[in-house]
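K.L.:
I'd like to go over a predicted model; first the sequence, then the structure.
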Amino acid sequence: MRALRISLVLFIVLGGLFVLADRVAVGFAEDEAAGRIKSTEGLADTPDVSIGGFPFLTQVVAGELDDVKIGIKDYEAPTGGTGSAAGTIRIDDLDAEMHGVSFSGDYSSATAGSATGTASISYAELLKAANSEPKEIGFGFSARVTGLSDGGNGKIKVAVAVTPPGTKSSQTISVLSSVAVSGDTVKVHADSLPTLAVKLAEGRIRSITDFQQKIEQLPGGVKLDKVEAAPDGVEISVKGSDVRLVG
């Protein structure tokens, strides 16, 4: 009986030591991976990396991690163009969950079999893609987009300032718009056009109300999937396969 008790105590102690060693190892791996991702993606700040699954050490032996979560704040995504036309758009929060992550022994390379995640862009940031400078739309009328906000039911409310001919005072009208993803581009399209004092060509009005924002080179090569309006901005779903995390 005494031998059984001793064996039980030893089992508990060894088990505790294994768990401790496993947690120390996973903490080291998370820090190492975060540093590598920061360097690979050229990030200003170190991302949050969380490695799931237990025990971690058996996953290391197998050479593949079940689940890795990555969080990046204030990511500047390229918007296409070259030279003076090149620009970026700030993604406030980019969170991705990677599955089936294979890696090298020194963590110098890591690739996820699949990835899903979300990216959030504020309305103030998305507004930069809209026509915020006054533009002639016909018969002396000019218009520009002055603000974006949540329109409810998955719609974006687009505030448009319209200035009649011969005056400097403008009237602000609101347009409910749908938002969708097409390839690497987020597109905002007015569901219906505002009624003005005169009948203007639809194309001229849509040159103000409708706009789009290209988003390129997301970390690891993940792609835009879906987008919807949210209270503080747009929430974008991203996904990818054979996503390169490091190397």
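P.N.:
Noted; the coordinates are in hand.

K.L.:
hey, let's count contacts and neighbours off CA atoms from now on
P.N.:
OK.

K.L.:
And for Val186, the neighbour number?
P.N.:
As a burial measure, Val186 scores 21 neighbours (other Cα atoms under 10 Å).

K.L.:
take a look at this one as well, against the first:
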Amino acid sequence: MRKLIIGLLVLAGLVVVVDFGVAAYTEYRVSRTLRDGADLSADPEVTIHGFPFFAQALDGRFETVDIRASAKRPDLPGEIALEATLTGVHLELGDLSDGRVRNIPVERVSTRMRIEPTELGRLFGIPDLQVHSRPADKSDGSGGSGGSGMTTAGALVLTGTLPEQTGGTAAPFGDGESEKVSVMADLLLDGDQVRIVATGMYKGTPADATPTAVIPEAERPAVLERFTRTIDTEELPFGVRPTEAFALGGQIVVEGRGENVTIDLDRLGIGRR
């Protein structure tokens, strides 16, 4: 009886090892397929959740698959973080592992694009740019849409040091020096575009920011323009349209969701139509 129990335990251990091994190999194959199809600079991280893996493979339905990758775009500095969570993935194991299939039916898909603080600073030309959320303090009576099809995604405070202009004669403070300033801004989702629109000078101080300078009235329009940008999402991973944008931990996060859709593995990278 003791030998039988030991034998069963060893067999169970081998089954677990083999199950995890096959799952890891499949994740690797999917990662390589995604990299080649989306022309990424590195293998994306692929995690197939659920145990045992073989049970899902035999059923042809994988409960949850998480994908994380980084991609470069010519209109944005640095790399953009891409994420996707696929729920209810219908696919045969052989097709998944050898890359024969490019289009995969899924019950639900949730995708995200994250722009890190460093990339935001480069985009604005303000290296020390900080992004803070603030409570919305106004309403235009349009349900947050601005009456133009745009969805108000959040109210922000942007803080950063505006560099002195060439020759030191056009600094935004009129004294030839560079100082840190804070502005209020609206984060808007306008179709496939994320708009960060500076609306006024911020008189308070964000909790984790240093005190900022007071800007002369005549110089404020130029300062607000420096803190205003439009980012074209060019679709999220797998062609999902954006439905929400918000600030989180200094990042700008754009999300999109879909149900009962067929995703194209070649469209993990942004803008691959």
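P.N.:
Noted; the coordinates are in hand. In this text, all values refer to a predicted model and were calculated from it rather than measured experimentally.

K.L.:
Ala25 of the first structure maps to what in the second structure?
P.N.:
In the second structure, Ala25 of the first structure lines up with Val22, judged by TM-score structural alignment.

K.L.:
which one is Ala230 of the first structure nearest to, not counting chain neighbours?
P.N.:
Excluding the flanking residues, the one nearest Ala230 of the first structure by Cα to Cα, 6 or more residues apart in numbering is Asp150, at 6.1 Å.

K.L.:
Report all helices and strands that the host helix or strand of the one you found contacts.
P.N.:
According to DSSP states H and E, Asp150 of the first structure maps onto strand 141-152. Strand 141-152 of the first structure sits against helix 123-126, strand 135-138, strand 155-163, helix 202-209, strand 223-229, with contacts defined as 3 or more Cα pairs under 8 Å, 6 or more residues apart in numbering; DSSP states H and E.

K.L.:
what angle sits between the longest one and strand 141-152?
P.N.:
Going by axes from the mean of the first three to the mean of the last three Cα atoms, to 10 degrees, strand 155-163 of the first structure is angled at 160 degrees with respect to strand 141-152.

K.L.:
list the contacts for the residue nearest to Tyr107 of the first structure when sequence neighbours are not counted?
P.N.:
The shortest distance from Tyr107 of the first structure to any non-neighbouring residue, by Cα to Cα, 6+ apart, is to Ala33 (6.8 Å). Shown in contact with Ala33 of the first structure (Cα atoms under 8 Å, 6 or more residues apart in numbering): Val49, Tyr107, Val246.

K.L.:
wait, isn't the last one in contact with Ser104?
P.N.:
Just to be clear, that refers to Val246 of the first structure. No: using Cα atoms under 8 Å, Val246 of the first structure is not in contact with Ser104, being 9.9 Å away.

K.L.:
hey, what's in contact with both of the two?
P.N.:
Taking Cα under 8 Å, 6+ apart as the contact rule, Val246 of the first structure and Ser104 both touch Ala110.

K.L.:
And those two? Which one has more around it.
P.N.:
The neighbour count for Val246 of the first structure versus Ser104, taken as other Cα under 10 Å, is higher for Val246 (23 against 14).

K.L.:
Please say which position in the second structure that one maps to.
P.N.:
By TM-score structural alignment, Val246 of the first structure lines up with Leu265.

K.L.:
residues near Arg73 of the second structure, how many?
P.N.:
Arg73 of the second structure has 12 nearby residues by other Cα under 10 Å.

K.L.:
Spatially, which residue comes closest to it, not counting chain neighbours?
P.N.:
Glu79 (7.3 Å).

K.L.:
Show me what the strand or helix carrying the one you found packs onto, helices and strands only.
P.N.:
Per DSSP H and E: Glu79 of the second structure is located in strand 76-90. Other helices and strands packing on strand 76-90 of the second structure, by 3+ Cα pairs under 8 Å, 6+ apart, are strand 61-73, strand 103-115, helix 117-124.

K.L.:
Reformat those into CSV and put distance to Ile215 of the second structure next to each item.
P.N.:
Converted to CSV, those look like this (distance: least, Cα to Cα, whole Å):
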stretch, distance to Ile215 of the second structure
strand 61-73, 34
strand 103-115, 28
helix 117-124, 19
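
K.L.:
looking at the ones you listed, which is closest to Val157 of the second structure?
P.N.:
helix 117-124 (13.5 Å; Cα to Cα).

K.L.:
can you pull the buried residues of that closest one?
P.N.:
Pro117, Thr118, Glu119, Leu120, Gly121, Leu123, Phe124 (16 or more other Cα atoms under 10 Å).

K.L.:
Now distance to Arg108 of the second structure too, for the residues you listed, in JSON lines please.
P.N.:
Converted to JSON lines, these look like this (distance: Cα to Cα, whole Å):
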{"residue": "Pro117", "distance to Arg108 of the second structure": "29"}
{"residue": "Thr118", "distance to Arg108 of the second structure": "32"}
{"residue": "Glu119", "distance to Arg108 of the second structure": "30"}
{"residue": "Leu120", "distance to Arg108 of the second structure": "30"}
{"residue": "Gly121", "distance to Arg108 of the second structure": "34"}
{"residue": "Leu123", "distance to Arg108 of the second structure": "32"}
{"residue": "Phe124", "distance to Arg108 of the second structure": "35"}
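
K.L.:
quick one: which of these is nearest to Ser70 of the second structure?
P.N.:
Distance to Ser70 of the second structure, by Cα to Cα, is smallest for Glu119 among the buried residues of helix 117-124 of the second structure, at 12.7 Å.

K.L.:
And the closest one, what's its match in the first structure?
P.N.:
Looks like Glu119 of the second structure aligns to Glu125 there (TM-score structural alignment).

K.L.:
Glu76 of the first structure versus that match, what's the distance?
P.N.:
11 Å (Cα to Cα, to the nearest Å).

K.L.:
just to revisit the earlier point, and the residue nearest to Ala230 of the first structure? What does it align with in the second structure?
P.N.:
Under TM-score structural alignment, Asp150 of the first structure pairs with Val131 in the second structure.
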